[in-house]
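Asker: Only the shape, not the letters, is given here:
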């Protein structure tokens, strides 16, 4: 197997409008289309073949990191094909790889059918905007669309810290500094520590993985920066708890106070298969109104969900259940998929029965 073969496989990802390519020993190459894995009609690969293909597209430095750590994340630009986020890992001693397509065209808010409230929250001068959801739910795409909107209309210095850098933005009105963990900086936390000296207006944090990074993000949001970040949580209220729970008991009151003042919004999203092919994004939106801020500060986060359902015309908030119900009524998604992707299936089931 050669580098040419991996290019052919990556071309097939583009041709089939797939999102991912998987190479695992003992299986034929598989691609993910509309969330489902589909084997390509090709011979099964063994570990040696995958190793030859994978080592053919990385540097000696990357090879050394992979052999020492057993994991490697990087971005790959394949001329005339596209850009990919790549992860190498080992399974039962053999190398395996996952390639995720990163569209070369940066999406707009119109492209992702963003609700009107998205346009409002990105005009904030400071604060924390979180986009959450499981892996593959389109978080990076949503954040790229938000930054694209700012880039189109405002003169800002936008600093992105990612592992690896995904969407590469051209400077329109704004100035971008893309920093990749591993090559441009050692870690998210270190990059954030020095970020405030780099005169950014907006900071994008690819992933808020640990206490240090979350703490630095909260500080940056408090000190006059608009901070955008991602978390792997499934609902807006769960996100608030996840941030607070990262800290020890005696630190939590201070973190709740910081979060209650600096949080702008939590957008929790999922991609649900559409009837007839393709996928549709559902956005659960939590806006930090004075009432929500009060619940965070007073450790009453269990009441956030019911608060989200009040005065939605004024606040711009919506729950995932409401969005899913609307899609069901409009025959965009099936009942089975609605329940499968719901983060409150019991509530949804009761509402479907009442229809």
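Answerer: Cool, the structure landed. Worth saying up front: this structure is predicted, and the values here are computed from it rather than measured. Numbering: from 1, shown residues only.
Asker: going forward, measure contacts between C-alpha atoms and count neighbours the same way
Answerer: Will do.
Asker: in stretch 321-336, what counts as buried?
Answerer: 321, 322, 324, 325, 327, 328, 332, 333, 334, 335 (16 or more other CA atoms under 10 Å).
Asker: Then stretch 167-177?
Answerer: 167, 168, 169, 174, 175, 176, 177.
Asker: again with stretch 237-251
Answerer: Neighbour-count burial for stretch 237-251 flags 237, 238, 239, 240, 241, 243, 244, 246, 247 (criterion: 16+ other CA under 10 Å).
Asker: now stretch 195-204
Answerer: 195, 196, 200, 201, 202, 203, 204.
Asker: Could you identify the most distant pair in those?
Answerer: 196 and 204 (12.6 Å; CA to CA).
Asker: Let me see the contact set for residue 131.
Answerer: Taking CA atoms under 8 Å, 6 or more residues apart in numbering as the contact definition, residue 131 lies against 139, 142, 143, 228, 229, 230, 231, 266, 267, 268, 269.
Asker: Of the residues you listed - the most surrounded one?
Answerer: The member of the contacts of residue 131 that has the most neighbours, counting by other CA atoms under 10 Å, is residue 268 with 29 neighbours.
Asker: Return the distance of the helix or strand that one falls within from the chain's centre.
Answerer: Using DSSP states H and E, residue 268 sits within strand 263-273. Remark: strand 263-273 is offset 9 Å from the chain centroid, using CA atoms, centre = their mean, to the nearest Å.
Asker: okay, now the one to match up with it:
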């Protein structure tokens, strides 16, 4: 499961909330690998081990290798910075671990492109296959000015890995079309297009129409929906 967005978009806070939720409800071994540690967790129902780069380990790949020897159920990997770390995270997911991580990418389609393009061309088909088989979803976040003038409002795009998304991940010519799959997806499928998130924030009086249109993927379509069409 990937959380993406620009620096300061709340990725770490969202992941911390997910870890807190698992900790409150399930008896799991959770292992976090971060640079630096941003949130300290206390054991509740789960046992949580936290590792910091430069203190407990030298590199993310070294930390991942050590982590897998500790038999965790859940791994929070602060950031997937290089091909080796990405490959190890996918291998961990392949062997039954729930892996959370982040990337500095604006949306699901760009996330796929960045992951795959970080590998040499001869390795890319294998990585596409691993992504298609193990990725469960991508949440891409942006924090927008709140209508009240105080604080921020969270807008998000959510992609779940449906059968069609898997097909598009495997085909380098169709990755860009993932955005259209999300746009046409339903809440029942777990899909949330970014512009639908903006529309909901306007209706909840959390952001202004001007802000929504400024940040929209398709401003013309969003304007029509705001006008009731």
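Answerer: Alright, I've got the coordinates. Everything quoted here is computed from the prediction, not taken from an experiment.
Asker: Among the buried residues of stretch 321-336 of structure 1, which are located in helices?
Answerer: 321, 322, 324, 325, 327, 328, 335 (DSSP state H).
Asker: I'd like the distance between the residue mapped onto the second one from structure 2 and residue 50 of structure 2.
Answerer: What it means is residue 322 of structure 1. When structure 2 is aligned by TM-score structural alignment, residue 322 of structure 1 is paired with residue 196. Using CA to CA, to the nearest Å, we find residue 196 of structure 2 at a distance of 36 Å from residue 50 of structure 2.
Asker: Could you give the number of residues near residue 227 of structure 1?
Answerer: 29.
Asker: Which of the three states applies to it?
Answerer: Secondary structure, DSSP: H, G, I helix; E, B strand; the rest coil: residue 227 of structure 1 is strand.
Asker: got the contact list for the aligned partner of it in structure 2?
Answerer: Aligned by TM-score structural alignment, residue 227 of structure 1 pairs with residue 99 of structure 2. For residue 99 of structure 2, the contact set (CA under 8 Å, 6+ apart) comprises 1, 74, 75, 76, 77, 89, 92, 93.
Asker: between those residues, which is nearest residue 176 of structure 2?
Answerer: Using CA to CA, the contacts of residue 99 of structure 2 come closest to residue 176 of structure 2 at residue 1, 19.5 Å.
Asker: what's the closest one in contact with, if anything?
Answerer: Residue 1 of structure 2 neighbours (CA under 8 Å, 6+ apart): 98, 99, 100, 101, 135, 136, 137, 138.
Asker: on that earlier part again, so where is the strand holding residue 268 of structure 1 in structure 2?
Answerer: So strand 263-273 of structure 1 sits over residues 135-145 in structure 2, by TM-score structural alignment.
Asker: what's in contact with that stretch?
Answerer: Taking CA under 8 Å, 6+ apart as the rule, stretch 135-145 of structure 2 contacts 1-6, 9-11, 105-108, 151-161, 207, 211.
Asker: Just the buried ones from the residues you listed?
Answerer: Among the contacts of stretch 135-145 of structure 2, those scoring as buried are 1-5, 9-11, 105-108, 152-161, 207 (criterion: 16+ other CA under 10 Å).
Asker: In helices, which of those fall?
Answerer: Taking DSSP H as the definition of helices, those contribute 11, 108.
Asker: And residue 156 of structure 1, what's its match in structure 2?
Answerer: Using TM-score structural alignment, residue 156 of structure 1 pairs with residue 28 in structure 2.
Asker: My guess is that match contacts residue 45. True?
Answerer: Yes - between residue 28 of structure 2 and residue 45 there is a contact under CA atoms under 8 Å: 7.3 Å.
Asker: show me the contacts for the residue most central in space within structure 1.
Answerer: Note on structure 1: the residue nearest the mean C-alpha position is residue 139, at 2.7 Å, using CA atoms, centre = their mean. When contacts are counted by CA under 8 Å, 6+ apart, residue 139 of structure 1 is found next to 131, 132, 133, 230, 269.
Asker: So of these, which two are at opposite extremes in space?
Answerer: Top of the distance list for the contacts of residue 139 of structure 1 (CA to CA): 230 and 269, 11.0 Å.
Asker: Identify the contacts common to these two.
Answerer: With contacts taken as CA under 8 Å, 6+ apart, residue 230 of structure 1 and residue 269 have 131, 132, 139 as neighbours in common.
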